[in-house]
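# After the sequence you'll find the predicted model.
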Amino acid sequence: MRKLIFGMNLSVDGYIAAAGDELGWSAPSDELFQWWSDRVAGTGLALYGRKLWETMSADWPTADQRPGASPAEIEFARRWREMPKVVFSSTISTVDWNARLVTGDAVAEISRLKAEDGGPMDICGATLAGAAMRAGLIDEYVLVTHPVLVGGGTPFYTALDSWVNLNLLETRTFAGGMVLTRYETRR
């Protein structure tokens, strides 16, 4: 059975994007960028909602060809392209970059994928992760909290029907005051 992990950058007040989908506040340090890149390298399958898929697929497939791309950006772009991906959307009709599209019931498909053998799955995007949270499918939460209050936008957490108890697995502080906290779901 695969482990399902929800991890993202978020503000101290709990948002993954500020109003207007602004992400400028979440630019990672070199150390944090490398940490995220290493996570991608260890991911067996990434599950994307449409909105984050459109953001990532607009940049990372060719980011390694940009003039001045850093070695870390080149490495991340290669890792991202090679990583198998599933995109959940009812509004787009095609996906590229080692991805397949699912237009049906996301929770049923995520449950099916979790039951398979394989490496850990990352779930990417607030709406998709919210559905998985409400269904009790997320095994681990990885939060990288940035020292900023954005006052509104897209929340990391969704409204839940019941509490989810967690066990702390790891904490780490990165340059610039970003703090990693990693929790597993207590079942």
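That came in fine, so what should we check first?
# Every contact and neighbour count from this point should use C-alpha atoms.
Noted.
# So for this structure, which residue is the most central one in space?
Nearest to the centroid of the C-alpha atoms of the chain, with distances taken as C-alpha atoms, centre = their mean, sits residue 124, at 3.3 Å.
# burial measure for the residue lying closest to that residue once chain neighbours are set aside, as a count.
For residue 124, the nearest residue in space outside its immediate sequence neighbours is residue 48; the separation is 4.8 Å by C-alpha to C-alpha, 6 or more residues apart in numbering. Residue 48 sits with 25 neighbouring residues when counted by other C-alpha atoms under 10 Å.
# Now name the helix or strand holding residue 48.
Here residue 48 sits within strand 45-49, counting by DSSP states H and E.
# again, but for residue 168
Since the elements are taken from DSSP H and E, residue 168 ends up inside strand 166-173.
# Please compare the first structure with the one that follows:
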Amino acid sequence: MRRLTFAMNVSVDGYVAAPGDDLGWGVPSDELFQFWSDRVGATGLALYGRRLWENMSSHWPTADQQPGATPAHIEFARRWRDVPKVVFSSTSSTVDWNARVFTGDAVAEITRLKAEDGEPLDIGGATLAGAAVRAGLVDEYTLVTAPTLVGSGKPFFPALDRWVNLDLVETRTFPGGVLLTRYETRR
């Protein structure tokens, strides 16, 4: 059975995006960028919600060809293109860059993918991940907390009907006061 991790940047007040899907507050240091690159490199299959997919696919497919691309950006772009991806969407019908679209029941498909043998799954996009959280499918939560309050926007966690007990398995600091916390779901 594959492990499913929900990992995203988050503000101290719990948002993954400010109003208008503004992500400008979450610019990573070189060390944090390398952390995200290594995560992508270790992912067997990335699961994306439509909005996150649109954000990522608007930049990373050709980021390594942009003037001034750093070695780290070149490496991330290559890793991002190489990892297989599933985009969960009811409105997008075509995707590229080693991805496929899934338009059916997201929870049923994530359950099916988890049951397969293989490398770890990463899920991104607060709406898609929220469905997996509510269904009890997430094995690990990785919060990369920026020392910023955005006030409102898209929350990291969905509203829940029941508690989810977690065990802290790692903390790590990054430049600029960014804090990584990793939790495993207590089963």
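Received, thanks. Just so we're clear, the structure is a prediction, and the values are computed from it rather than from any experiment.
# Report the separation between the residue nearest to residue 124 of structure 1 and residue 109 of structure 1.
When distance is defined by C-alpha to C-alpha, to the nearest Å, residue 48 of structure 1 is 12 Å away from residue 109 of structure 1.
# related to what we said a few turns ago, I'd say the residue nearest to residue 124 of structure 1 and residue 88 touch.
Yes - counting by C-alpha atoms under 8 Å, a contact exists between residue 48 of structure 1 and residue 88, whose distance comes to 6.1 Å.
# Residue 124 of structure 2: what's it in contact with?
Residue 124 of structure 2 is in contact with 6-8, 46-49, 52, counting by C-alpha atoms under 8 Å, 6 or more residues apart in numbering.
# quick check, nearest of those residues to residue 72 of structure 2?
Distance to residue 72 of structure 2, by C-alpha to C-alpha, is smallest for residue 8 among the contacts of residue 124 of structure 2, at 18.9 Å.
# Just confirm the closest one contacts residue 140, I think it does.
No - in this structure residue 8 of structure 2 lies outside contact range of residue 140 using C-alpha under 8 Å: 11.7 Å.
# Find the helix or strand that residue 143 of structure 2 is a member of.
Assigned by DSSP H and E, residue 143 of structure 2 belongs to strand 140-146.
# orientation of that strand relative to strand 166-174 in degrees?
Orientation of strand 140-146 of structure 2 against strand 166-174 (axes from the mean of the first three to the mean of the last three C-alpha atoms, to 10 degrees) gives an angle of 40 degrees.
# count of neighbours near residue 3 of structure 1?
By other C-alpha under 10 Å, 19 other residues sit near residue 3 of structure 1.
# Would you agree it is in contact with residue 113?
No - contact criterion C-alpha under 8 Å: residue 3 of structure 1 and residue 113 do not qualify, at 9.8 Å.
# sorry, back to before: how about whatever helix or strand comes next after the strand holding residue 48 of structure 1: buried residues?
Next helix or strand after strand 45-49 of structure 1 toward the C-terminus (DSSP H and E): helix 50-57. By neighbour count, with 16 or more other C-alpha atoms under 10 Å as the criterion, the buried positions of helix 50-57 of structure 1 are 50-53, 57.
# Could you do stretch 142-149 of structure 2 as well?
Going by neighbour count (16+ other C-alpha under 10 Å), the buried part of stretch 142-149 of structure 2 is 142-148.
# Please tell me how far the nearest residue to residue 18 of structure 1 once chain neighbours are set aside sits from residue 21 of structure 1.
Nearest residue to residue 18 of structure 1, sequence neighbours excluded (C-alpha to C-alpha, 6+ apart): residue 153, at 4.2 Å. In this structure, residue 153 of structure 1 and residue 21 of structure 1 are separated by 7 Å, where distance is defined by C-alpha to C-alpha.
# same deal with residue 115 of structure 1?
33 Å.
# and what of residue 114 of structure 1?
In this structure, residue 114 of structure 1 and residue 21 of structure 1 are 30 Å apart, going by C-alpha to C-alpha.
# Can you tell me the element residue 86 of structure 1 falls in?
Per DSSP H and E: strand 85-88 holds residue 86 of structure 1.
# in the superposition, what's the average offset of the next helix or strand after that strand relative to structure 2?
Proceeding N to C from strand 85-88 of structure 1, the next assigned helix or strand is strand 99-102, under DSSP H and E. Average distance, strand 99-102 of structure 1 versus aligned residues of structure 2 after superposition (mean C-alpha distance after the TM-score superposition for structure 1): 0.6 Å.
# helices or strands up against strand 99-102 of structure 1?
On a contact count with 3 or more C-alpha pairs under 8 Å, 6 or more residues apart in numbering; DSSP states H and E, strand 99-102 of structure 1 meets strand 85-88.
# For the strand it packs on, give me the average deviation versus structure 2.
With structure 2 overlaid, strand 85-88 of structure 1 shows a mean distance of 0.4 Å (mean C-alpha distance after the TM-score superposition for structure 1).
# contacts for that strand?
Residues outside strand 85-88 of structure 1 that contact it (C-alpha under 8 Å, 6+ apart) are 45-50, 53, 95, 98-104, 106, 128.
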